[in-house]
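Peer 1: no letters, just coordinates:
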């Protein structure tokens, strides 16, 4: 016989994968949004009107503050659903009365219109029923019922946008635009293999039912899962394990000719620029080509001695660097998707190494070679 504890564990849903501080953040936001909307509505339309409209609005507050990333909680579904539901409820109440079947019909028609207008929002259904089964105070408003309804929604949305952003939450959720470092039609390297947008659209279509998660949000979940799996498979490799330690450095006073000589001798494409022991910039082949070509063109200035071009004049001062303890899976997007060819590795302020795309490939190859024998040993021998 199963114990009482195990029986309860079977019956109860799994725990929310949300940290408790997010519970508190959502609770405080819902309190502030609902109170402010109800208070302003009571000042303008009366306390009775405000109290009778708080039910659907409370459900909306839960969505916009606690499930803010979902498609049902975005501003257009919230605003559009309330407007559609209120208008449908008012129209059916005027034409058919305030019976129970009329309220059910208003809910069904509102649901159809919300789906067609891409503004599906569950509390909108409650608003349709409220408009049909209105108390005398709401009935007295007539067609003006839409005014307090929209006031409540707009105030709640304004509080949600301000509060969510002040507490570090992106709301409304904007579509994530992929960075295109090369300005071509090719997808990002990380998207050429694995799950792409078409796969997600097809998967959602095959489900054939309502799913409270948008494609962008689903893609973020899949990518986060893949990063966790990649981190586990890389076995804790860090930048220090794959970086080149004999780093060729230049200073802001290094000349163009000296930099070219170092790149050619060591077959490099980039040189970190260091001053006073700190990384202050980086120069690449593309930074040096234009000054070199300009110096090679004949001009009347050739009759005079030219001042040498220094790295301070051509270096890029915005440098993306990593720490020696950074895990390898953090480096992959930087070198694969952001158009970077190398990453200086810092220990504090000092440059202790550099990671190129070649270093990264070599490290991944070594990891694959270490993993494959372990997998082969797990195979069942042929009989």
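Peer 2: All right, it came through fine. Remember, predicted model here, so these are calculated numbers, not experimental data.
Peer 1: going forward, measure contacts and count neighbours with C-alpha atoms only.
Peer 2: Noted.
Peer 1: what's the helix or strand for residue 155?
Peer 2: helix 146-166 (DSSP states H and E).
Peer 1: list the buried ones in that helix?
Peer 2: For helix 146-166, a neighbour-count test (16 or more other Cα atoms under 10 Å) marks 146, 148-157, 159-161, 163-164 as buried.
Peer 1: where's the residue nearest to residue 54 when sequence neighbours are not counted, which helix or strand?
Peer 2: Sequence neighbours aside, residue 38 is the residue nearest to residue 54 in space, at 6.9 Å (criterion: Cα to Cα, 6 or more residues apart in numbering). Per DSSP H and E: residue 38 is located in helix 20-45.
Peer 1: how distant is that helix from the center of its chain?
Peer 2: Between the centre of helix 20-45 and the centre of its chain there are 26 Å (Cα atoms, centre = their mean, to the nearest Å).
Peer 1: what do you get for stretch 363-374?
Peer 2: Counting by Cα atoms, centre = their mean, stretch 363-374 comes out at 32 Å from the chain centroid.
Peer 1: please apply the same query to stretch 128-142.
Peer 2: The answer for stretch 128-142 is 41 Å, by Cα atoms, centre = their mean.
Peer 1: name the helices or strands packed onto the helix or strand where residue 293 lies?
Peer 2: Using DSSP H and E, residue 293 maps to helix 285-296. Under the contact criterion of 3 or more Cα pairs under 8 Å, 6 or more residues apart in numbering; DSSP states H and E, helix 285-296 touches helix 256-266.
Peer 1: strands of the stretch 151-300 of the chain, residue ranges please.
Peer 2: For the stretch 151-300 of the chain, applying DSSP state E, counting those that start in this stretch gives strands covering 270-275, 278-284.
Peer 1: list the contacts for residue 60?
Peer 2: 73, 78, 123 (Cα atoms under 8 Å, 6 or more residues apart in numbering).
Peer 1: and of these, the nearest to residue 171?
Peer 2: Comparing the contacts of residue 60 against residue 171 with Cα to Cα places residue 73 closest, at 9.5 Å.
Peer 1: hold the first one in mind and look at this next one:
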């Protein structure tokens, strides 16, 4: 009799846990704010200038895959400038740490499907440990292995590009009286 009661109790607990889990997948109501047309115009100008400079660097170093990584950074900078992941420390250090993960992984492991996965995983671990989490850094690590980069990749074009895009965004974002960037540098 005791076994039956325990089994029934366990079954109810499992069912309740499953229902709670499925309810969480539903999400919450949207929290969209009204669109600020002036902000959209400033963002467009900033993205144009930032990505234009990044494309110039990309062509200079014949590294076209750099553009998507820093393009994702531009989206964060101009659409979520107040996020911790968009602050200068996270952008610059996050890209540099990720580039290091990519280059070191390539140096020791070569270009394999698993070495690319390892580099991105290592980048996430290192960004977390250095408190510099920046999601586009995963692409920076991927590019480092996939294109077989040397250690110079960490400083130029990656660090240089991250610094340029951060400085340009600070200049553009602060034109608007409603916005302040950055919240902190370090």
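Peer 2: Looks like it arrived, so ask away. The structure displayed is predicted, hence computed values, not measured ones.
Peer 1: picking up where we left off before, could you list the buried residues of the helix holding residue 38 of structure 1?
Peer 2: Buried-residue list, helix 20-45 of structure 1, by 16+ other Cα under 10 Å: 26-27, 29-30, 32-34, 36-42.
Peer 1: quick one: list the elements packing against that helix.
Peer 2: helix 47-52, helix 54-66, helix 146-166.
Peer 1: ok, back up a step: among the contacts of residue 60 of structure 1, pick out the one closest to residue 296 of structure 1, please.
Peer 2: Distance to residue 296 of structure 1, by Cα to Cα, is smallest for residue 73 among these, at 61.2 Å.
Peer 1: and the equivalent of residue 136 of structure 2 over in structure 1, what helix or strand is that in?
Peer 2: Correspondence of residue 136 of structure 2 to structure 1, assessed by TM-score structural alignment: residue 123. Per DSSP H and E: residue 123 of structure 1 is located in helix 122-132.
Peer 1: what's the angle from that helix to helix 146-166?
Peer 2: Inter-element angle recorded for helix 122-132 of structure 1 and helix 146-166: 160 degrees (by axes from the mean of the first three to the mean of the last three Cα atoms, to 10 degrees).
Peer 1: helix 122-132 of structure 1 vs structure 2, average distance?
Peer 2: On superposition with structure 2, the mean distance recorded for helix 122-132 of structure 1 (mean Cα distance after the TM-score superposition for structure 1) is 0.7 Å.
Peer 1: so what touches that helix?
Peer 2: 53, 56-57, 59-60, 72, 78, 81-82, 84-90, 92-93, 97-99, 102-104, 106-107, 110-111, 138.
Peer 1: quick one, which of these are buried?
Peer 2: Buried subset of the contacts of helix 122-132 of structure 1 (neighbour count, 16+ other Cα under 10 Å): 53, 56-57, 59-60, 72, 78, 81-82, 84-90, 92-93, 98, 102-104, 106-107, 110-111, 138.
Peer 1: in helices, which of the residues you listed appear?
Peer 2: Counted as lying in helices by DSSP state H, out of these, are 56-57, 59-60, 78, 81-82, 84-90, 92-93, 102-104, 106-107, 110-111, 138.
Peer 1: end-to-end on stretch 353-360 of structure 1?
Peer 2: Chord length of stretch 353-360 of structure 1, first to last residue, is 13 Å (Cα to Cα, to the nearest Å).
Peer 1: list the buried residues of it.
Peer 2: So, applying 16+ other Cα under 10 Å, buried residues of stretch 353-360 of structure 1: 353, 354, 355, 356, 357, 359, 360.
Peer 1: just put the residues you listed in TSV and tack on distance to residue 47 of structure 1 and secondary structure.
Peer 2: What follows is those, written out as TSV (distance: Cα to Cα, whole Å; DSSP: H, G, I helix; E, B strand; the rest coil):
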residue	distance to residue 47 of structure 1	secondary structure
353	68	strand
354	67	strand
355	66	strand
356	67	strand
357	66	helix
359	69	helix
360	66	helix
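Peer 1: quick revisit: tell me which of the strands of the stretch 151-300 of structure 1 sits nearest to residue 9 of structure 1.
Peer 2: The nearest among the strands of the stretch 151-300 of structure 1, by Cα to Cα, is strand 278-284 at 55.0 Å.
Peer 1: next, the angle from that closest one to strand 270-275.
Peer 2: Strand 278-284 of structure 1 runs at 150 degrees relative to strand 270-275, counting by the same axes, to 10 degrees.
Peer 1: where in structure 2 does strand 278-284 of structure 1 fall?
Peer 2: Strand 278-284 of structure 1 maps onto no residues of structure 2, going by TM-score structural alignment.
Peer 1: now that strand and helix 256-266, what's the angle there?
Peer 2: 80 degrees.
Peer 1: so which residue is dead centre in structure 2?
Peer 2: By Cα atoms, centre = their mean, structure 2 has its centre lying nearest to residue 135, at 1.6 Å.
Peer 1: any idea how far that one lies from residue 121 of structure 2?
Peer 2: 12 Å.
Peer 1: again, but for residue 58 of structure 2
Peer 2: From residue 58 of structure 2 to residue 121 of structure 2 the distance is 25 Å (Cα to Cα).
Peer 1: likewise for residue 128 of structure 2?
Peer 2: 11 Å.
Peer 1: neighbour-wise, which of those two wins?
Peer 2: residue 121 (18 against 13; other Cα atoms under 10 Å).
Peer 1: what's the match for the more buried one in structure 1?
Peer 2: Residue 121 of structure 2 maps onto residue 108 in structure 1, by TM-score structural alignment.
Peer 1: its match and residue 89 of structure 1, how far apart?
Peer 2: From residue 108 of structure 1 to residue 89 of structure 1 the distance is 11 Å (Cα to Cα).
Peer 1: got it, and residue 118 of structure 1?
Peer 2: For residue 118 of structure 1, the distance to residue 89 of structure 1 - Cα to Cα - is 19 Å.
Peer 1: just residue 49 of structure 1 next, same as before
Peer 2: Distance of residue 49 of structure 1 to residue 89 of structure 1, given as Cα to Cα: 16 Å.
Peer 1: what residue in structure 1 is paired with residue 92 of structure 2?
Peer 2: Residue 92 of structure 2 maps onto residue 79 in structure 1, by TM-score structural alignment.
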